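S.K.: one predicted model, sequence on top.
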Amino acid sequence: MANGSRQAVWEFFGTELKRRREEAGLTQTELGAKVFVSGGYIGQFEQAIRKPQLDVAKRIDQVLQTDGIFERLCRKLIDDPRYADYFAQVVELERLATLICEFAPTVVPGLLQTKEYARAVTIAANPFQADEHVDEIVTARLERSLILSDATRPEYWVALHENVLRSPVGGPTAMAAQLDHIASLMRARTAIVTVLPYKAGAHAAMGGMLQLMEFEDAPPIAYTETSFSGTLVDVPVVVKRAQRAYDLLRVATLSPEASLTLIESAAEDFRRCASTT
């Protein structure tokens, strides 16, 4: 679905929500209380400024007795064949977040990837796919990163395990360019990136990739991912544990200045490797 078409459907979602809410005789605040979000958040749904999570859409259907229309619309809008089913909603939430914190144990996070790096990762995961399909996935990943150049971009904190810096994904030339890209974002203060060095040993987030998101008018969310699945968590006690794990992890990383030096040194190592092959 094209971006313009998606926006049109979100606008329909908002218009229909307002109509159904008013028919039920509820204010935005009253509906928000029943579905566990603020009245301001309901207003932003109705104006198509923000997009509801699937579980919120389901609760709206239950409260307004709308026979699942908002759940169906929400599923249609987060159904993007370029993303795995478990990740499509994360992409929508990234666009709404005011703060994103990530820990990447093995691979550069999608929001930081260059085209060459993203292509190498995609082919590694989809070795039998045609170039056309690979290109669609890579394009979608690069589109995600546009939120970092937006005027209302979120604060973006990233902790990279040193593994990420040392694996020559796409070959030494592509890897050097990838690390240069990260360094340029750090220097431009678009992202704060720190590195968890090998010598740190055991750490609080050894279970795998972790992403935390905060929003202007909604509770924070945690997202964890393994090679073949991902889990979006909004249970407050679990999100709090994830936030604590990230805080402990960040304490163990190098300073931003030392991390930048290490990243640039690794990039130079890959350049030397490329020049000798």
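M.R.: Okay, I see it.
S.K.: from now on I want contacts and neighbour counts done on CA atoms only, so please keep to that.
M.R.: Fine.
S.K.: check which residues of stretch 211-229 are buried.
M.R.: Using 16 or more other Cα atoms under 10 Å as the test for burial, stretch 211-229 gives Q211, L212, M213, E214, F215, D217, P220, I221, A222, Y223, T224, E225.
S.K.: of the residues you listed, which belong to helices?
M.R.: Using DSSP state H, no member of those sits in helices.
S.K.: residue boundaries of the strands in the stretch 51-200 of the chain?
M.R.: Secondary structure of the stretch 51-200 of the chain (DSSP state E, counting those that start in this stretch): strands at 99-104, 155-161, 192-196.
S.K.: dump those to a markdown table, plus mean neighbour count.
M.R.: Converted to a markdown table, the strands of the stretch 51-200 of the chain look like this (neighbours: other Cα atoms under 10 Å):
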| stretch | mean neighbour count |
| --- | --- |
| strand 99-104 | 22 |
| strand 155-161 | 21 |
| strand 192-196 | 25 |
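S.K.: also this one, for the comparison:
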Amino acid sequence: MAGQKDLDPSSSPRALLGAELRHAREKAGLSQDELGQRLFVSGSFIGQLEAGTRRMLPEYARMLDVELGMGDFFTRNCGAAAKSRYPEHFAEAAEVEKEATAIRQYAPLLIPGLLQTPAYARAVNRAYDPTAPEATIDEWVDGRITRTRLLDHPTMPLLWAVLDEAVLRRETGGRAVMAEALDHVVAIARRGRVIVQVLPFSAGAHKAMEGSMRLMDFAEAPPLVYFEGPGTGRLEDDPTTVTQLRLTFELLAAVALSPEKSLALIETLAQDYAHEELS
């Protein structure tokens, strides 16, 4: 498109790119579903691109340029919208959670990133890559702690975390680090900012034994679920999958300890870690 300017990367590239996409689609007289069919994706995926909750990958940018007669506008600018301080497999999920109105997460192995302390995050990242330079670890920790600022807002997003009891008992970074980390979780929950439940070992087998999951709701886009494994991650917007995993989370919450009993257990374990560290 002649005369089309690049987006300003100092603002919110993904949101601006989404706004440009919506404008171009409507100008072309296409619905989200119609445009999605041309790109072999769902209409909801187009809606997520427009809302800035999904990253525009180069292959989609090229197709959008062709279908909407945008020259190379989206191809030029999708790079700015994709820039992230996070690992490639997690970058899109980290950007998406900034737009979420609610996050429901089951954590089977470690404290969720939004609830971590710097020392705990450092221990986790060092375990991920024992040979990484200290500067790289510093960068990863800074990125993770920056994410926790989402909770500076008094109410948004809602964060509801179900932690497997293994999260509390896996000594990560040493006893002092664990004591501080668990105290931090309790403090955030006690001030009413998040809901935390513990899924005790006594609950036995459950529906989410195959791994972690994170459900995210948005004001102007369909919900997403994020699956994560070692060095991998995937966002999914299939309505059937999201509905099934929402039910899974509800079942986990139903068999987990109540929020009050959960915090009591976390406080007890934090005190145990602190006492044993001093012994």
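M.R.: That came in fine, so what should we check first? Predicted model only: the values in this text are computed from it and were never measured.
S.K.: reformat the buried residues of stretch 211-229 of the first structure as a markdown table; add distance to A202 of the first structure.
M.R.: As requested, those are exported to a markdown table (distance: Cα to Cα, whole Å):
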| residue | distance to A202 of the first structure |
| --- | --- |
| Q211 | 19 |
| L212 | 21 |
| M213 | 24 |
| E214 | 27 |
| F215 | 31 |
| D217 | 35 |
| P220 | 26 |
| I221 | 25 |
| A222 | 21 |
| Y223 | 21 |
| T224 | 18 |
| E225 | 19 |
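S.K.: secondary structure class for the equivalent of V237 of the first structure over in the second structure?
M.R.: The alignment partner of V237 of the first structure in the second structure, by TM-score structural alignment, is T240. Secondary structure state of T240 of the second structure, per DSSP: H, G, I helix; E, B strand; the rest coil, is helix.
S.K.: tally of neighbours for T240 of the second structure?
M.R.: Using other Cα atoms under 10 Å, T240 of the second structure is surrounded by 9 other residues.
S.K.: distance check, it against L224 of the second structure.
M.R.: Here T240 of the second structure is placed at a distance of 11 Å from L224 of the second structure (Cα to Cα, to the nearest Å).
S.K.: F90 of the second structure too?
M.R.: For F90 of the second structure relative to L224 of the second structure (Cα to Cα), the value is 14 Å.
S.K.: A104 of the first structure touches G207, doesn't it?
M.R.: No. A104 of the first structure is beyond contact range of G207, at 10.8 Å (criterion: Cα atoms under 8 Å).
S.K.: excluding chain neighbours, what is closest to the counterpart of G143 of the second structure in the first structure?
M.R.: Taking TM-score structural alignment, the alignment pairs G143 of the second structure with A140 from the first structure. Leaving aside its chain neighbours, A140 of the first structure sits nearest to R82 (6.6 Å; criterion: Cα to Cα, 6 or more residues apart in numbering).
S.K.: where along the stretch 151-279 of the second structure do the helices fall?
M.R.: Along the stretch 151-279 of the second structure, counting by DSSP state H, counting those that start in this stretch, helices occupy 165-169, 175-190, 239-255, 259-278.
S.K.: would you mind giving those helices as a markdown table with distance to A203 of the second structure added?
M.R.: A markdown table is the format used below for the helices of the stretch 151-279 of the second structure (distance: least, Cα to Cα, whole Å):
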| stretch | distance to A203 of the second structure |
| --- | --- |
| helix 165-169 | 10 |
| helix 175-190 | 21 |
| helix 239-255 | 7 |
| helix 259-278 | 13 |
